[in-house]
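> When you get a sec, could you give me coordinates for this:
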Amino acid sequence: MPAGSGKRATLQMVADAAGVSLPTASKVLNGRGDVAEATRTRVEGVLRKYGYVPQNGRRTIAPARVVDLVFDDLVSPYSLELLRGITDAGAESGVDVVVGRVPVADDGPLTPEDSWAQRLKSSGREGLIVVTSELSLAQVEGFARAGLALVVIDPLNLPRVEVTSVGATNWNGGVSATEHLLGLGHRRIAFAGGPVGASCGQARLHGYRAALENAGLTPDPELVLHGAFEYPDGLEMGTRLLELENPPTAVFAASDATALGVMEAARRKGLRVPEDLSVVGFDDTMLAALTTPGLTTVRQPLQDMGRVALRTLLRLAAGETLDSHHVELATNLVERGSTAPIA
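Next comes the predicted model:
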């Protein structure tokens, strides 16, 4: 019954036209979160088309839909790229995104699992996206008990297989970075990795090792170091590698920030990149193209990962069943000026 026809539409008419039940149409009208996104969009379109007005004569103002997004590091280029993708997807879906850091108690550990979950639930959150942070099994179970949807991006650990996560093809990325350096003639290739327990970093390390072994090379343990995915750790690892009696001619760093630290370590040693040392990063954040020389790096589609995480979270909040608990988006190597054939 389109607006202007002279007859007042009922909610049952709206439900019939949208092909949903009356309770579902009522949920959409009242801003409930437990409705699939496609269904919500369809019902809202019919409500507008019919010019539906509730029996009390006033249109119901649906409460804002809100999700929480927490980082372990809010200021890194990696986090900013993900943030853009998540907030863009939120705007497209009519969802507000509240950004913060993983809560920490005064004595250091994360706040009690149920306290965090219940606080979010009582605030009306539909769910939570956690980026590159470590979650305990108790915390994950706390979110489940509270009925909160949870999606993690590049988790440092996976407490259990049922945790829904979004990442990239880290193993393939590690292979492509190392094969690129091998193709340039490098044979003494170091790995400046992330935290030992980080699943994404371990996948990149395994890709590095696989590429070396496929080339008939035995990975040298002294060329494999671990640290945080941060510039100071890259500087420290780069310094240690370049002070070896037989230093590497190339370094595959597990993040762009780490790679920039390695490049600074080379500069302080009086070495030129790429003439004396080739460096490959991982992420392809905005800094990769701004450094001199430009950083050759494995591109993660970070903004796309953010969009997928937000949309997956909304599907979980609506009670939909996912085909897979883990989604991996493809990586690809971006060649710039920080790598060159071995001299």
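> CA atoms for contacts and neighbours, from now on please.
Will do.
> which non-adjacent residue is nearest Pro2?
Tyr50 (4.1 Å; Cα to Cα, 6 or more residues apart in numbering).
> can you count the residues close to the one you found?
Using other Cα atoms under 10 Å, Tyr50 has 22 other residues around it.
> show me what contacts it?
When contacts are counted by Cα atoms under 8 Å, 6 or more residues apart in numbering, Tyr50 touches Met1, Pro2, Ala3, Ala9, Val14.
> next one: Gly94
Here Gly94 is in contact with Arg65 (Cα under 8 Å, 6+ apart).
> how near is it to Ser79?
22 Å (Cα to Cα, to the nearest Å).
> Select from the contacts of Tyr50 the one having the most neighbours.
Neighbour max across the contacts of Tyr50 (other Cα under 10 Å) = Val14, 26 neighbours.
> List the buried residues of the helix or strand that residue falls within.
In the assignment (DSSP states H and E), Val14 maps to helix 11-18. Across helix 11-18, burial judged by 16 or more other Cα atoms under 10 Å covers Leu11, Met13, Val14, Ala15, Ala18.
> Second input sequence below; structure requested for side-by-side comparison:
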Amino acid sequence: MVANRPNGQGKPSLAEVAKMTGVSISTVSKVANGGANVSDATRERVEHALKERGYVTPRKRRGSTTPVTVLARDMYSPYTLDVLRGAIDAAETSQLDVTVAVYPDDARDLRWIDELHAAGRRGVIAITSTLDDAERARFAAHRIPLVVIDPLSNPEEDTYSIGATNWAGGVSATEHLTELGHRRIAILSGYPEAMASRARLSGFLAGLAAAGVEPDPELELPGDFTFDSGLELGEKVLARDPRPTAVVTASDSQALGVLEAARRAGLRVPADLSVIGFDDLIMAQMSSPPLTTVRQPLDLMGAAAVETLAALLAGSTPRSHHTELATRLVVRSSTGPVAMG
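Modelled structure (predicted):
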């Protein structure tokens, strides 16, 4: 759209603007009409020249986008929201149009996959997927590529997945505690069938072995990743005699449950009990005391899933079927030296 030039002058020719800005007439035309394939620096320079001379340029047009869906287990978990933030940010530069859906109550009815296909969804990213063989086969039949973030079970060889170094995270959490002098350490390991839980438990045991500590099976408690699980199992493990001096958990939500169990038992954290979480969600910084935790780069995991899906949709082969991003221990106030005496 073009406005009149100030002072009653006619609009400048494209050739005039091209000469002023040092670009071709066709480039000026693209910018004036909102066209694509112009660098940001050039577009800014030409738009400035046009606006100085009375042009009102349309908004920059985006190229065509590909519709994809991110499947989440719920829309309440800070874990899910952190992953989604990274995925949506990455989609802006990957030309993917992302919609979010929640796993259906009855996933055994495969029509929900047919409906995604009928709606034109070209690819799917599944967060903490429990998709079975039949569901994966239905996606394959519709030629809908699938990328799984933090799969609960071991992914198939031909499945693309994004995860974190859960084993290394379990090791770093345990080493931190043994270096503080803790020897009687409990672990709330999460779902026994979850691949991440098994890896974290394995890392925990490796950390104990490295410190010469014999594991106590009575201090290994499976459950789930929720606050309620952490509270229930925390109360159970803190009733042991002798009780543990530290607890490693499979999630920040579980760790918050353990903090509440400690409060109810009259224990001070970290003076009487050290607690470590896993994820580094926003609530880990806001707890009392702030939570030492193993950070998963959840936003980067979401972005990596988008980049992998974009590569598949473009017909190229991603560098790896299974990508693990590095975890790191974030030390805050919920861990401290073991109490003496």
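> hang on, the earlier thing: what is the most widely separated pair among the contacts of Tyr50 of the first structure?
Greatest spatial distance in those: Ala3 and Val14, 11.9 Å, computed using Cα to Cα.
> and the counterpart of Leu309 of the second structure in the first structure, which of the three is it?
Aligned by TM-score structural alignment, Leu309 of the second structure pairs with Leu313 of the first structure. Secondary structure, DSSP: H, G, I helix; E, B strand; the rest coil: Leu313 of the first structure is helix.
> What sits closest to the counterpart of Pro145 of the second structure in the first structure if chain neighbours are left out?
Taking TM-score structural alignment, the alignment pairs Pro145 of the second structure with Ala149 from the first structure. Spatial nearest neighbour of Ala149 of the first structure, chain neighbours left out: Gly127 (4.4 Å); criterion: Cα to Cα, 6+ apart.
> Now the strand or helix carrying that neighbour on the second structure. Mean distance?
Assigned by DSSP H and E, Gly127 of the first structure belongs to strand 125-131. Mean deviation of strand 125-131 of the first structure from its aligned counterpart in the second structure after superposition (mean Cα distance after the TM-score superposition for the first structure): 0.9 Å.
> give me the stretch of the second structure that that strand matches.
The aligned range for strand 125-131 of the first structure is 121-127, by TM-score structural alignment.
> Contacts made by that stretch with the rest, please.
So stretch 121-127 of the second structure is contacted by 66-73, 80, 144-151, 305-306, 309, 313 (Cα under 8 Å, 6+ apart).
> returning to what we had before: which positions in the helix or strand that the strand holding Gly127 of the first structure is followed by come out as buried?
Per DSSP H and E, strand 125-131 of the first structure leads on to helix 137-146 as the next helix or strand towards the C-terminus. Neighbour-count burial for helix 137-146 of the first structure flags Gln139, Val140, Glu141, Gly142, Phe143, Ala146 (criterion: 16+ other Cα under 10 Å).
> residues touching the last one, list them.
What it means is Ala146 of the first structure. Ala146 of the first structure neighbours (Cα under 8 Å, 6+ apart): Asp114, Ala117, Gln118, Lys121.
> could you measure it against Trp116 of the first structure, distance?
Applying Cα to Cα to Ala146 of the first structure and Trp116 of the first structure gives a distance of 10 Å.
> got it, and the first one?
In this structure, Gln139 of the first structure lies at 8 Å from Trp116 of the first structure, with Cα to Cα as the measure.
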